[in-house]
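*Asks:* Need a 3D model of the sequence below.
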Amino acid sequence: MNREIRILMHTHWDREWYFTKDETKVLLRNHMQEVMEFLEENPETIYILDGQSVMIDDYLELEPEAESRMRSLIEKGNLRVGPWYTQTDLLLVHGESIFRNLYYGIKRAEEFGEPMLVGYAPDTFGHASQMPQIYKQFGIDSTFFWRGFSELKAEKSDFLWKGVDGSEVVGVNLATGYQGAKYLELEPDELEKRMNKIMPVLDNYSASNARLIMNGHDQMPIQKNIYQVMENMKRIYPKDQVMLSDFESYVAALDKDKLEVVTGELIDSKHARIHRTIGSTRMDIKLLNTDIENNLYNVLEPLAVIGEQAGIPYPHGVVEKVSKILFGTHAHDSIGGCNSDKVNQDIKQRLLNAKEMVDTQIELHLRLMCLGNQESSETIVLVNPLPEKRVNQMVDLEILTRTKGFRIFDENKQALDYSVVSQEKEDAGLIDRQVAARLQDIKVYRTTIVLPIGEIEGLTARYLTFEEVDEEQKEAAVPTKKRISNDYGELFVESNVLCYKDKKTQDVYTNILSIENSGDAGDSYDYSPPYNDWILNSEECGDMTVNVVEEKHYKEMTIDWQLTVPENQAQREEKKAERDVNFNVTLKLYPGDPKVYVTMHHENRTEHNRYRAVFNTGIQAEEVKVDGYMSTQMKPVYNEEPLSIWEKDGWVEKPVSVETAQSFVSLKNTDAAFTVYTKGLKEYEVLDEAIHLTLFRTFSHLGQRELINRPGRPSGIEIETPDNQLINEPFTFEFAFEVAHSHEEESHVAKDYLTPLVGYQLKEFNRFNINPRNTVEKTDTHLSLDLNGLVVSSTRLTDKNERFIRLFNPHAEEITVSLSETAYTATAMEERLEAIKTLTLAPQEIGNIIITH
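*Replies:* Just a heads-up that it's a prediction; the model follows:
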């Protein structure tokens, strides 16, 4: 065979890991100076800048005068940038974050030249099954990656990867890794020895006569003697062609009609570790990230669309800034949490900064919208962030008043009923510094209420008013029995376990929700059970103190759940449980809603522990339904085939049956269903009839060797990371569960759960003073689409201030919706295509539309 030995020069650039992003910025300046000098001296050379456009920004931040020089090399095709903004994780972040990462990455690359439209994800810990469609929407027809492939997927490392909707891209597994030909030897004998290790692997796995030699590594400087190396390589392989190449040329050499077809996620761990349990590492960081993503995509962006109708300029700059902060924390190591303590501290601080920006912009928008209501200064604004009509909703609303009592009125001056959740008295001078500066002593009441809303149009605002009254709020009713119920079911505690009675079937779910404590001998990459584990459940090691409140619009059960568990690994090995830990758990039921809403507060006190919420579903099933990126899929409960062969075939990591979902996990059989909806808890395992949802885990090292599920060398490096024990870290976990009553698709219920109505009161006292704007007016516009089962992923304004909506079809059948307003199909780059009156999406298909004002 006359082979084409295609050498691809590149660098893999982890912006942070056990080193900080600021260290790599300084290194990048030196790296780029060498690369550009080499490319200018050797204009036939192609160099891949790791598929991420952020490297442009990081370099020019320190050397802005080099912009024209860099631009010239990108325009000529010597330097290839994009399509990503950063090398993101492809399982743990929000689906919108994947779209936006590509959007901003391609957009930035286009400012310098032609972007590299290749789905290059060399080191990512697994690949979601929706990625082929996402890639195709950006005009990307191929993906190159290292981790996640095995012969269970295909015999050859070149294949066609078919996504959940049927979209296909060329998949290329880098069989010798992205670092396989790093630092190629110049001396002929040593080079031949090296190539004798590389070429047999590529000969075995390549589907054509092309062989891709990846000449690069983590922060590796450009190999300046590459042309001399190539001359020696030509002497070793005189019958073969030796050339510098790029990804596109390699794909062009493949006969796509002869490639095998691969489906599903790429998460096999035969040749490279995939770290299937990294989804529960540093849950403080992951939960903070999810909170920002939800507030950005589900609240701020649609709120700002409504605000633009009211005369408030859309905050494009804030959205882009927050997005890029997020993407900087979404790299596989960064969001994975597998970093040094110093780096994780920096990541967390950047996320806190992003949260402040998002939360402040949301409050500012709501405040300006209230000021737009010239009819009354006692205004409450309610916003529906979804472009569809909502009915029978409950709004959590915070009211600040000088009096204990107040009344709320709708647009027709009719009094609205509500229920009080809590009320606290505080000093107004601690809120508004002007009060303190004037030496005023003003006390105010901060009251949280639940306000029922019968209906509200899509993507709209309703304006209510309030009136302070000098009367006491009535105390909530405290029943004598420790149980709460609504039309769907009853929650109660019996024999020290939480139980639920389904009123429709009369079935009783005993120990429906419990807390599991086990050991963790793993590291930042992987949970690993200790060799002598001792697994405890709150049923046996817990004590419950129960209080109940019944109000008209909600019923609440609070459990002070005290567990006695091992404090550390030594106690666990000795089977000693001497540390009391508390989970303060609130469960709420609402009228007309079958879900049980759960909030857990916990402050960690233990080391080398893992905590999971366990749901006793009563359902035996071989498959579990979950959501991925804008899609639903069925996953096996137990990974039978890979688990049966992994040791015999020498997989580098055990393919444990711990999986990742985005926002729901559902077990079903012919008679029943049980679904858990989550806010940021994405790692689950199904054992027998129980769904185990990981809350958090604690451990001591970035990497460790010889774990039970991961034999051999440590992943990363073997350094201590005491912060990962999360001692004194306060956690808030939020999720809901439902014994099946709803006939809605779970994706729609999850979107509704994650996108509640937003309410805001125009307050007398504020941290910051702002002037009313003459351009801001009360808005009565709305956009209520009949989505017919389609689910909204995002609603925002494009750079041209056009309303852009991304939808997806989670169902197994095609769905068509009518669009009453002028609408266009759109690209993922948010550009208009053709005018449409209806939109039809196939099963699991994603659709982008622009609807004009």
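*Asks:* For the rest of this, base every contact and every neighbour count on C-alpha atoms.
*Replies:* Noted.
*Asks:* I'd like to know how many residues surround residue 412.
*Replies:* Using other CA atoms under 10 Å, residue 412 has 8 neighbouring residues.
*Asks:* Would you mind identifying the next helix or strand past the helix or strand where residue 319 lies?
*Replies:* Using DSSP states H and E, residue 319 falls within helix 316-329. Per DSSP H and E, the first helix or strand lying C-terminal to helix 316-329 is helix 332-336.
*Asks:* mind checking how far whatever helix or strand comes next after that next one is from the chain centre?
*Replies:* Using DSSP H and E, the helix or strand that follows helix 332-336 in sequence is helix 341-371. Relative to its parent chain, helix 341-371 has a centroid offset of 17 Å by CA atoms, centre = their mean, to the nearest Å.
*Asks:* Please work out the angle formed by the directions of helix 341-371 and helix 316-329.
*Replies:* In this structure, helix 341-371 runs at an angle of 160 degrees to helix 316-329, with axes from the mean of the first three to the mean of the last three CA atoms, to 10 degrees as the basis.
*Asks:* And this one, please, so the two structures can be compared:
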Amino acid sequence: MNTQRRVIHVISHTHWDREWYMPYEAHHVKLVQTMDALLDTFATDPEFKSFYLDGQSIVLEDYLQIYPERRELLQQYVKEGKLSAGPWYVLQDEFLTSSEANVRNMQIGHRDAKGFGPVSKVGYFPDSFGNMGQAAQLLRQAGIDNAVFGRGVKATGFNNSVGDGASLESPFSELVWEAPDGSQVLGVLFANWYNNGMEIPVDPTEAKAYWDHRIASASRYASTPHLLLMNGCDHQPVQTNLSEALRVARELYPEHEFIHSNFDDYMKAVQVSLPPKLSLTRGELRGQKTDGLFTLANTASARVSIKQLNQQNQTLLEKVAEPLATIANGQGKAYPHALFVYAWKTLMQNHPHDSICGCSVDEVYREMEIRFAKSMEVAKAIVIESAKAVGDGVDTSAFEAIGTGAAPFVVFNTSGYEGSSVVTVDVELSRRYFKQSENPVAVAEEVRSRTHGAGYLVNERGVRVACSSEDLGVRFGYDLPDDKFRQPYYCRTVRLTFETDALPGIGYATYAWVPDAGSEASAETGSLLTGDSTLENELLKLTVASDGGMTLLDKRSGQSFAGLGHYENTGDVGNEYIFVQPKGDVPITTHGRAADIRVVENTSYRATLEIVQTLDIPVSADERLAEEMNTMTFIYDRNAGRATETVPLRIVTRVSLERGGKGVRVNSTYDNKSTDHRLRVLYPTDVNATTHFADSIFEVAERETKPSAEWRNPCNAQHMSNFIDVHEAKRGLTIAGKGLNEYEVLLDGRNTIAVTVLRSVGELGDWGVFPTPEAQCLGVNTVEWMIIPHAGRDRVDAYREAHRFPVPVTVSQTGIHAGTLPLSYSFLQWQGDGVLFSSLKTNEERGDWMARWYNVTGQAGEVRLSSPQGGGSYVSNIMEDAGGIAVDGRLPVGKYEIVTVGLR
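*Replies:* Predicted structure coming up:
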């Protein structure tokens, strides 16, 4: 510790969880009261210098929802430096929100903050349950050179107490945090948590004891004479007598300087007084060099249904609506910026760590479901209008010669990766609009009598495409024109299912249904079923054993994977934060138990096997758990076990292989009638490797499979965004999920991937007694994932397939008409080894297209791209700034670099 005179920087703040142990509106009321007290303190105490609003601009938004007339007053205080604004919109969980959601959070946080004054340039992560490895690169691209965080580096234990040990990555609160690409920021750890300066006494005797302890604790970890004391905590009211408390401190300790400070002044003071060399910490901060008991990684599996909705919502916005609206903008349709901001904000209100992590009271999740629904309805409306605008510009006149009444439709692939897809689309035929004065019964009968559901499907070349068709009969529909009243109609509807040709990554292909009373759609030109329980295409062969276990042969590499897909059930006497298996609990598995296996789909484009298995599992934990929960027994001291009474857990698994499929799709439905347990699906890889790779925020993070020597947690579950991969030089297995965010690679000699599909718990946990019966996730649940084998060297191709898996294609029916667009087209063609595509959207200020990629390897690469924009392109950043160097079609991408390109 530096022996210079100490400067104690007291920063007033409140860490504001919008919802947690109370519903949102209950917290909202407390926020209004806190802000009222703060504004009154500013007005009455000139020595009360500043207050930090937790790094999130939504705090201002929530307050102005009640007092909109106080905007100018807030703007005044932000401009004077008394209040902070941004840099985030919300304090998100970094691992459970997508890469682009993290970027939109920064973009919208800055956008809103600028409406009040200067944007706070503090990389604030006070309570994230682990920190993403690319944080330093993202912060640097946003013009932020520091990060303040509370978890992931030092040995942090229960209630954030700090331990000692040789394993500590940094002896100081201050360190250099480096992203995989080499970007660095000054990191400041809340070594004594973000409440180490809360409730400072005014009484001299109490103050002396308080400051002796707090100064010593802060000095213990500080590398400079500047000590950080955070005057606040979770939902902490303003300390209105702080000025008096600091006057007392100055009298007691004249040898020190006490400042009512702010982060800007504190950071400047620290940066000029740092020692010559600080510890360097690289990549993710996940607390892996701790005992592992409180990394809170099991929040990745709390309330899986919420994670599924989040995945659907994020994917719909960033992978479907934004790119479709962008290419529609290129066809002259205005880009709906304001609607996107609203949809993203509504979604991100579900992204604070205590919300999306599933560790709040039940009322929170009822409201979150509504927010997801609201955001997705907006996104769907944008998708429909954007797809129609593009489809109406396609020249479909060639279909006129194929057959009378041909009904064209455009199939969009906005994933960024080329590939085929099995599509189900409802095609409407012979619309008959009617007026209010007409008899709808007669209109429906008229359509029924003059139409039929027979016909065939053709692609853009007029070649027939095998498909399944179902005549849905006559159905009601309506249009909402821009220039007249709503227009109801009846039409004949035919539902088609077929496999597309390889669709371009950001583009489309056009098909047409041709009504023909003398023809039938064909789906039986071949079969992927090569045995009673074997599915096979050109790339893969899957065989299901009598107990439901699967063997998968990758024909490209010659590698075979055996014993895949068994389920494992264990008890869980933990809480929403932490999984705890009861002492002596033996897992119950489907291995060796007879399964009912049957064929449920057999067409030329897809075959599906259904596997039905039943496990008899305990109905709940035993009676001890309720008492231990009510008395707040430390979770690792709990002696609760599982009840002796059992109930059936029926699992219906459908495995599907598509003709052009590079992986096996899995759909699993189970009826959960039990509480206090966990269900995982197991995939032995038999890969000889000591590390594995997890999809994360703008990286595929390499992680040690065996935890550190300090690790004591029997469970080593971790986060993944979309997939987990284990590979060696010639063999690899990737499991990609939809809203499945928790995995563990088991130390069982087979490097088995265990993916959590259900975790049932009955309490929030943390600091009080908060029952959460709805977190038991009772009832019918459905989860989806994909099995993608590869040869190790082609792992990035597997990652692209894993990213394409959750992105739905979009179908828009159109008419036969002339147009400026061909029947198939790619709006953004790109190539690049080791590079993954992230997003395509339109910049609000300039109207430029903004496209983003990132390198997931340690080797420099490039993106080779072409676009019909024709106005040139330039290098930008996550904030979409203009003025970067021009791109001539070949964009260098450094190792692990995130690159954003503006297309004029």
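*Asks:* Any idea what the TM-score is?
*Replies:* Superposed pair, TM-score by TM-score structural alignment, normalised by the length of the first structure: 0.89. Supporting alignment: 817 aligned residues with a CA RMSD of 3.1 Å.
*Asks:* if we can go back for a sec, buried ones in the helix holding residue 319 of the first structure, by neighbour count?
*Replies:* Of the residues in helix 316-329 of the first structure, those buried by neighbour count under the rule 16 or more other CA atoms under 10 Å are 319, 322, 323, 324, 325, 326, 327, 328, 329.
*Asks:* go on, stretch 64-75 of the first structure?
*Replies:* By neighbour count, and taking 16+ other CA under 10 Å as the criterion, the buried residues in stretch 64-75 of the first structure are 70, 71, 73, 74, 75.
*Asks:* quick one: the first one and residue 33 touch, right?
*Replies:* No. The criterion here is CA atoms under 8 Å, and residue 70 of the first structure misses it with residue 33 at 9.8 Å.
*Asks:* burial count for residue 578 of the first structure?
*Replies:* Using other CA under 10 Å as the criterion, residue 578 of the first structure is surrounded by 14 other residues.
*Asks:* and it, what is it in contact with?
*Replies:* For residue 578 of the first structure, the contacting residues are 564, 565, 566, 567, taking CA atoms under 8 Å, 6 or more residues apart in numbering as the criterion.
*Asks:* Find the nearest non-adjacent residue to the third one, please.
*Replies:* It stands for residue 566 of the first structure. Once flanking residues are discounted, residue 566 of the first structure sits nearest to residue 577: 4.1 Å by CA to CA, 6 or more residues apart in numbering.
*Asks:* where do the helices sit along the stretch 401-550 of the second structure?
*Replies:* For the stretch 401-550 of the second structure, applying DSSP state H, counting those that start in this stretch gives helices covering 440-450.
*Asks:* Oops, could you answer that again for the stretch 1-150 of the first structure instead?
*Replies:* Ranges of helices within the stretch 1-150 of the first structure are 21-41, 54-62, 67-75, 95-110, 131-137, based on DSSP H, counting those that start in this stretch.
*Asks:* Generate a markdown table for those, with distance to residue 633 of the first structure as supplementary columns.
*Replies:* Listed next are these as a markdown table, based on distance: least, CA to CA, whole Å:
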| stretch | distance to residue 633 of the first structure |
| --- | --- |
| helix 21-41 | 36 |
| helix 54-62 | 32 |
| helix 67-75 | 40 |
| helix 95-110 | 15 |
| helix 131-137 | 13 |
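*Asks:* And these: which comes nearest residue 732 of the first structure?
*Replies:* helix 95-110 (22.9 Å; CA to CA).
*Asks:* And that closest one, what does it pack against?
*Replies:* For helix 95-110 of the first structure, the contact count by 3 or more CA pairs under 8 Å, 6 or more residues apart in numbering; DSSP states H and E identifies helix 316-329 as packing neighbours.
*Asks:* The helix it packs on maps to which residues in the second structure?
*Replies:* Here helix 316-329 of the first structure aligns to the second structure at residues 337-350, judged by TM-score structural alignment.
*Asks:* Now the helix holding residue 319 of the first structure on the second structure. Mean distance?
*Replies:* Once superposed with the second structure, the aligned residues differ from helix 316-329 of the first structure by a mean of 1.2 Å; criterion: mean CA distance after the TM-score superposition for the first structure.
*Asks:* got the angle between that helix and helix 21-41?
*Replies:* With the same axes, to 10 degrees applied, the angle from helix 316-329 of the first structure to helix 21-41 works out at 90 degrees.
*Asks:* Specify the angle between helix 316-329 of the first structure and helix 95-110 in degrees.
*Replies:* Put simply, helix 316-329 of the first structure runs at 100 degrees to helix 95-110, going by the same axes, to 10 degrees.
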